[in-house]
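**Student:** the amino acid sequence is not available; the structure is as follows:
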């Protein structure tokens, strides 16, 4: 099930929550040229997941949910333009576990 929060998509699949940019956010920030992930293993809602430098802005991406970071899309560090891809298998930032399901359910439907 896919939801929206803070201009991000959150896709839940078997207890893993994948966070990616919405097309609107991709358009607003422009072409991403640099991605720097934060080192936290756990995040609270609003904590920065990554810093993006794009053609239109520099942005700390806030987490729409609290949880444990279980995977980062490290391919973005070598090819940050993947964040501008329409392909969900390439344009994700991080994957979270141990997320409060009720907090996820409160996000807007995608």
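**Tutor:** It's in. Note that the structure is a prediction, hence the values are computed from the model and not measured.

**Student:** alpha carbons only for contacts and neighbour counts from here, please
**Tutor:** Noted.

**Student:** scan this structure for its longest helix.
**Tutor:** The longest helix of the chain (DSSP state H) is helix 23-29.

**Student:** and that one, what other elements does it pack with?
**Tutor:** On a contact count with 3 or more CA pairs under 8 Å, 6 or more residues apart in numbering; DSSP states H and E, helix 23-29 meets no helix or strand.

**Student:** here's the one I want to compare it with:
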């Protein structure tokens, strides 16, 4: 069985499309940050669930690189925050290695 996990929220993975993540965030902090003009430029809590394509489609490789960097330092999904392992399974899901 494979478990893909991103703590504290899936939004840690979304944030990695824009920048490296090295510290823990609260859900409120993530929503506030992702609502800024440099990210989604709208109330992210209302946007969440809509299509992300125009915002992050061309940034997937950045997210993979940022996630790999974090994973080298924090790879214990139970104790580490932030943590994500989504990048490990993307090649299998999309049948490609480069994004």
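**Tutor:** Nice, thanks for sending it over. Just so it is clear, the structure is predicted and the values come from calculations on it, not from any experiment.

**Student:** next, the TM-score between them, please.
**Tutor:** Here the TM-score for the pair of chains, by TM-score structural alignment, normalised by the length of the second structure, is 0.30; 58 aligned residues with a CA RMSD of 5.1 Å.

**Student:** how about the longest helix of the first structure: buried residues?
**Tutor:** If you call a residue buried by 16 or more other CA atoms under 10 Å, then helix 23-29 of the first structure has these buried ones: 26, 29.

**Student:** beyond that helix, next helix or strand please.
**Tutor:** Downstream of helix 23-29 of the first structure, the next assigned helix or strand under DSSP states H and E is strand 32-37.

**Student:** that next one - contacts with which helices or strands?
**Tutor:** strand 48-54, helix 75-78.

**Student:** try it again with 6 Å
**Tutor:** Packing partners of strand 32-37 of the first structure (3 or more CA pairs under 6 Å, 6 or more residues apart in numbering; DSSP states H and E): strand 48-54.

**Student:** quick one: work out the angle between the strand it packs on and strand 32-37.
**Tutor:** 160 degrees (axes from the mean of the first three to the mean of the last three CA atoms, to 10 degrees).

**Student:** so the next helix or strand after strand 48-54 of the first structure versus strand 48-54, what angle?
**Tutor:** Later in the chain than strand 48-54 of the first structure, the nearest helix or strand by DSSP H and E is strand 58-62. Angle of strand 58-62 of the first structure versus strand 48-54, following the same axes, to 10 degrees, is 160 degrees.

**Student:** mind listing what's buried along strand 58-62 of the first structure?
**Tutor:** When neighbours are counted by 16+ other CA under 10 Å, the buried residues of strand 58-62 of the first structure are found to be 60-62.
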